[in-house]
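Undergrad: quick one: sequence and predicted model below, then my questions.
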Amino acid sequence: MGAELGAEQPETIAAIVAAHRAGTLTPAQTIARTYQRIRERNDPAVFISLRDEKDAIAEAEKLAARADAASLPLYGIPVAVKDNIDALGFPTTAACPAFSYTPTHDSTAVERLRAAGAIIIGKTNLDQFATGLVGVRSPYGIPKNSIREDLIPGGSSSGSAVAVGAGLVPLSLGTDTAGSGRVPAMLNNIVGLKPSLGMISTAGLVPACRTLDCISVFALTVDDAALALSVISGPDQADPFSRDRPLEPTIPFPAKLRLGVPRNGQLIFFGDKKSEAAYADALKRWSALGATLVEFDLEPFYETARLLYEGPWVAERYLVIKNLLASAPDSIHPVTREITAAGARLTAAETFSALYRLQGLRKIAERAFANIDALVLPTAPTAYTTAQVLANPIELNSRLGTYTNFVNLLDLCGLAVPASMRTDGIPFGITLLAPAGRDGMLASIGRVFHADTKLTVGAKGVAQAPLAALPGNSSDEIPIAVVGAHLSGMALNGELKALNARLIEATRTAPDYKLYALPTTPPKPGMLRVEAGKGASIELEIWSLSSSAFGQFVNAIPAPMAIGTIRLADGRSVKGFLVEPEALGEARDITVYGGWRAYMKEAATT
């Protein structure tokens, strides 16, 4: 197999899945290549626990034997998972052996990855309890930066970022509370996607700050990261912080893009002239791509950032480990212990005071976005070596969060993208930020910027492939409206995703329909066209399928469901699910709920 595992092999998710579908590479060969690269890398600090290779290969062979394997969006993709996210078969340590436990089931995010055809190969190292942006606060060692070994790997998702940067896996999960999915992405020349809060379920995640945590994605390209997000996003009843927020589609680069840049004199680089020049070059690139740069006031964002570690959110970190602090304080990394212990001293009055100030800052941030589409900022102001951080652990860590600490407090989504390679061999990256729910827009512009840099991906010198054509822009694409179990996050949504369907929009019907709950397993609704104005406007989603996938999908629809023409509230028409009237004898009229999701939500609580 050795001859087949050379450097010419596909590296991105898109290329690997295409090779698996074409039969030019098997999932078992891809998994074997991953383990061979892990051995060659010979860095025991990347993974805290690693699956047995024979076991992983056996799963890959079993996957390839499935009749539907080729339709899976992550068919045979090896994935690494940060070790504060539960994955069945691995202990969860949060980089603290005394805290370790064995989960009884997958986190929701990992469960969705597996359902999409991914193979989990190991759990990666992190700054203990996800507290840090440096990657040096772990009893399991310090992963070597994939680009320059003397640099910190970045944290807290250190192992996950290095695993992708070094080419061990094309996809990994990190987490991002204060920048942990973005700073290590920059330092390893990869893409770090920090989704809108609540878009990816945090069920099965060891919390850092429960109100701010999110699971993040590392990949080599923006398209790969966006694909992973589409697979694992969606509401989850097991997570009280989950939000019902459909993912925007990736669209062509907007003609009138307005990007916010800080006012003159507001940027901070801590004397790093190379980073300052790299940021200026990135802005020139955006202008050349057609974006209009608009100045905004960064100071309120800095003030928000200070709240994160000077305010009550440190108490959330304290809540996670207070028992361990009391019973075995020496088991906690000394820097983590020093930061977290401060959370015990905060009062309820201080908490409310900070919440009031944050609400005011959120309103200021909203106004900043009134005339701009996204902010473009340095991912981090500079980079440090491991030796520098070990000598000055708290101050230098704090500096790295200059442009990241405020993001979740302000409910923004973020995309960290490589921008350039400095003359001293240190990668520089920019981060795009926008209000929650604009993840698709960030991917739409970030993919074009990254491609325009002509940078190689990660640390292996692999050239970027030309940007793929966007799904939905081809005459081969057919839209279909779904109103029930195929909605995002619902029981049968995986059937659409397995056919590489993409969500186009969430909208409503004209007020000419009634909705019924059918006595089926799993529960499904039936929507019936009635006399104009005699029904209600029903919630639906429009998905896009290739013509072949559309045919496959429609062919599998069981009676009494049928495909008909649905009128939308704005007057458009689209093909979608309707029900045969004869089947409604025992069905319950649930039109009053206005949609299947609202009905199921109430049904779950009664």
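TA: Arrived safely.
Undergrad: could you use CA atoms for every contact and neighbour count after this?
TA: Fine.
Undergrad: count the neighbours of residue 361 for me.
TA: 18 (other CA atoms under 10 Å).
Undergrad: one more: residue 196?
TA: Neighbours around residue 196, by other CA under 10 Å: 26.
Undergrad: ok, now which ones touch the nearest residue to it once chain neighbours are set aside?
TA: Nearest residue to residue 196, sequence neighbours excluded (CA to CA, 6 or more residues apart in numbering): residue 413, at 4.5 Å. Residue 413 makes contact with 194, 195, 196, 197, 407, 433, 434, 435, 436, 437, 438, 439 under the criterion CA atoms under 8 Å, 6 or more residues apart in numbering.
Undergrad: run the last query once more with 7 Å
TA: 194, 195, 196, 433, 434, 435, 436, 438, 439 (CA atoms under 7 Å, 6 or more residues apart in numbering).
Undergrad: which of those has the most neighbours?
TA: residue 194 (33 neighbours).
Undergrad: which residues touch that residue?
TA: Neighbouring residues of residue 194 by CA under 7 Å, 6+ apart: 176, 181, 216, 217, 413, 414, 415.
Undergrad: how near is it to residue 515?
TA: Using CA to CA, to the nearest Å, one gets 36 Å for the distance from residue 194 to residue 515.
Undergrad: same check, this time on residue 243
TA: Residue 243 is 24 Å from residue 515, by CA to CA.
Undergrad: next one: residue 125
TA: 49 Å.
Undergrad: neighbour count: those two, which is higher?
TA: Under the criterion of other CA under 10 Å, the comparison of residue 125 against residue 515 puts residue 125 first, with 37 against 28.
Undergrad: then this one, side by side with the first:
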Amino acid sequence: MTLTPTAVDRVDAAYRRIDAVDRPEIWISLRDRQDALDEAAAIDARVAAGESLPLAGTVAGVKDNIDAAGFDTTAAAPSFAYRPDADSTAVGRLRAAGAVIIGKTNLDQFATGLVGTRSPFGAVRNAWRPDRISGGSSSGSAVAVALGIVDVALGTDTAGSGRVPAALNGIVGVKLTRGRIPTTGVVPACRTLDCVTVFAREVGLARQTAELLAGPDGLDPLARTLEEQAQHATAAALPPRPRVGIPTASQLEGLAPGWAEAFHAAADRLAATGVDIVEVDISALLEAAQMLYNSAFVAERYAAVGAHIDEHRDLIGTELDPSVATIVLGGADRTAVELFHAREELDRLGAVATAALDGCDALLTPTTTWHPTLDEIAADPIGGNSRMGRYTNYANLLDMASSSVPAGTVDGLPFGVMITAPAFHDLAVHQLAERLLSPTIDILVVGAHLADQPLNHQLVAAGGSFVRSTTTSADYALFALDTTPPKPGLLRVDHDGASIAGEIWSLPAAGFGVFVASLPSPMTIGRVTLSDGGVVSGFLCEPIATVGAENISGHGGWLAWRRAQASI
């Protein structure tokens, strides 16, 4: 019998893991070990007393631009540090669900950057290749999750900071619709665009945690109301046959070697779960992405922390990162007229993008474009960083839900893809992420579930997609059963067998389980040998159901028999 680890067990393991990985740059502040163990023991006692804590036994890290009581908030700038009086809304909800927070994680200073190197507390190295960047700005949170120190970690996302480091470290990064998780107690980067995000190694835990943090708090004026969220809820789930757009070939140019191939392989895997993949023109989105830093929208970064950098110019190059200072101070001279022009242009691009994606339930893209070394970013800190946000920068500007999920490796480094959908379509993003990450199971169908037959819709609804036509080995018999709608029964026999025509369909594992659970008697699922020697799961029937039924094996298949019957 496997016992679920207690909160004390998990916290103890986290600190042992910290010692083992020896990555001090992950943390800006780390909680006293015994203090964390005492809190874990209290959580175990509450659970033992019958209290429901959905994240009990979960260890968490928090990006150090998010307030957590008992820790300084620095935003990776020592000169900016303060001790908050209370938790941020997100952290308060995380603790209330039973998670134990063990530390504040490093970040690109003032959450300005997608590289993870812009911090006086040290560049956060990639979890798997220390010569490579971790991605930012939520660098420490992503690496702490990837290395198995914490189960979940909070980040923030303005340009892609909750998604890029997830992709580069092989984990899940969930960014819900802007405003679903309040930003009360978060140091702003761009106040109207910022989102609190969640990292985890599993998509289910990431999604569960994000939803536990969601909902208005009565304090954040930009938080989405429950009424607003409910209004859109009916459009949030996927249809039986989802349609997902991917960029055109030219819009995938400039990816790191092997990345385009890895992206198309991910699209093929998604298609195998019953998703229609279509090429769409995302030029308007890519143009909008450029506006985040190359237009008057950068003024909001100055509004957030520009005064602090202005007052501490003498610290630029020591406590204040030069690249961050350049970007933030560059917003000081933008005018209101420029901002209104930028707003108008963004509205235009948003309308063009909406039209281009019409009919699509979501968009699939690479999360970022390359995975540079620390030395490459040091040689070109601004230009190198700007390449990172090609596919992420537009999401918050245009109010879209977006998550990054692992999609394999290229040259031994993690590769991630991003699923993006309109505001409040968070459930659709999650369902597509599950499809992409879920293993698939092939199943042989020989009757009413064949393409264009009466029950085929059940396969489609379970996420099934057609793989190929095939035949069984010559060891089977097919019977016409007395059912509604009419369907055959397949049995393996020890003599007088035949090769029976059928189709192989591929279902995601979760869909396969739901499908099998709904099968009516006398149908069963068993192992079927094919004419090429392969073995797959397939439709069989209980032998008793064939008593008195017509043996139609001589026709070679259900459709051939039906055609013969129609011609009589």
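TA: Cool, the structure landed. A quick note: this is a predicted structure, and the numbers were derived from the prediction, not measured.
Undergrad: just to revisit the earlier point, am I right that the residue nearest to residue 196 of structure 1 sits in a helix?
TA: No. The assignment for residue 413 of structure 1 (DSSP: H, G, I helix; E, B strand; the rest coil) gives strand, which keeps it out of a helix.
Undergrad: farthest-apart pair in the contacts of residue 194 of structure 1, please.
TA: 217 and 413 (12.4 Å; CA to CA).
Undergrad: before we move on, back to that, which of the contacts of residue 413 of structure 1 are retained in structure 2?
TA: Conservation of the contacts of residue 413 of structure 1 in structure 2, assessed by both residues aligned by TM-score structural alignment, their matches' CA atoms under 7 Å: retained contacts are 194, 195, 196, 433, 434, 435, 436, 438, 439.
Undergrad: and the third one, what helix or strand is that in?
TA: With the criterion set as DSSP states H and E, no secondary-structure element contains residue 196 of structure 1; it sits in neither a helix nor a strand.
Undergrad: contacts only, for the residue mapped onto it from structure 2.
TA: Residue pairing (TM-score structural alignment): residue 196 of structure 1 is matched to residue 177 of structure 2. Counting by CA under 7 Å, 6+ apart, residue 177 of structure 2 touches 399, 400, 401, 423, 424, 426.
Undergrad: as JSON lines, those residues with distance to residue 26 of structure 2 would be great.
TA: Shown next, in JSON lines, are those (distance: CA to CA, whole Å):
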{"residue": "399", "distance to residue 26 of structure 2": "30"}
{"residue": "400", "distance to residue 26 of structure 2": "29"}
{"residue": "401", "distance to residue 26 of structure 2": "27"}
{"residue": "423", "distance to residue 26 of structure 2": "32"}
{"residue": "424", "distance to residue 26 of structure 2": "32"}
{"residue": "426", "distance to residue 26 of structure 2": "29"}
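Undergrad: excluding residues flanking it in the chain, which one is nearest residue 188 of structure 2?
TA: residue 304 (5.8 Å).
Undergrad: which position in structure 1 pairs with that neighbour?
TA: Aligned partner of residue 304 of structure 2 by TM-score structural alignment: residue 320.
Undergrad: next one: residue 99 of structure 2
TA: Under TM-score structural alignment, residue 99 of structure 2 pairs with residue 118 in structure 1.
Undergrad: gap between the residue nearest to its match when sequence neighbours are not counted and residue 129 of structure 1?
TA: Leaving aside its sequence neighbours, residue 118 of structure 1 sits nearest to residue 77 (CA to CA, 6+ apart; 4.7 Å). Distance, residue 77 of structure 1 to residue 129 of structure 1, using CA to CA: 27 Å.
Undergrad: next one: residue 277 of structure 1
TA: From residue 277 of structure 1 over to residue 129 of structure 1 (counting by CA to CA), the distance is 35 Å.
Undergrad: these two: which is more packed in?
TA: Taking neighbours as other CA under 10 Å, residue 277 of structure 1 and residue 129 compare with residue 129 leading, 26 against 12.
Undergrad: what does the more buried one align to in structure 2?
TA: For residue 129 of structure 1, the residue aligned by TM-score structural alignment is residue 110.
Undergrad: all helices of the stretch 101-250 of structure 2, in order?
TA: Under the criterion DSSP state H, counting those that start in this stretch, the stretch 101-250 of structure 2 contains helices at 139-146, 164-169, 203-213, 226-232.
Undergrad: my guess is residue 192 of structure 1 contacts residue 217. True?
TA: Yes. If you go by CA atoms under 7 Å, residue 192 of structure 1 and residue 217 touch, sitting 5.8 Å apart.
Undergrad: for residue 303 of structure 1, give me its contacts.
TA: By CA under 7 Å, 6+ apart, residue 303 of structure 1 has no neighbours at all.
Undergrad: actually residue 32 of structure 1, sorry about that
TA: residue 57.
Undergrad: counterpart of it in structure 2?
TA: That one, residue 32 of structure 1, aligns with residue 12 by TM-score structural alignment.
Undergrad: within the helices and strands, which one has that match?
TA: Secondary structure from DSSP H and E places residue 12 of structure 2 in helix 7-21.
Undergrad: report the angle between that helix and helix 139-146.
TA: Counting by axes from the mean of the first three to the mean of the last three CA atoms, to 10 degrees, helix 7-21 of structure 2 lies at 110 degrees to helix 139-146.
Undergrad: average offset between helix 7-21 of structure 2 and structure 1?
TA: Following the fit onto structure 1, the mean deviation recorded for helix 7-21 of structure 2 is 0.6 Å by mean CA distance after the TM-score superposition for structure 1.
Undergrad: now do the buried residues in that helix.
TA: For helix 7-21 of structure 2, a neighbour-count test (16 or more other CA atoms under 10 Å) marks 7, 8, 10, 11, 12, 13, 14, 15, 17, 18 as buried.
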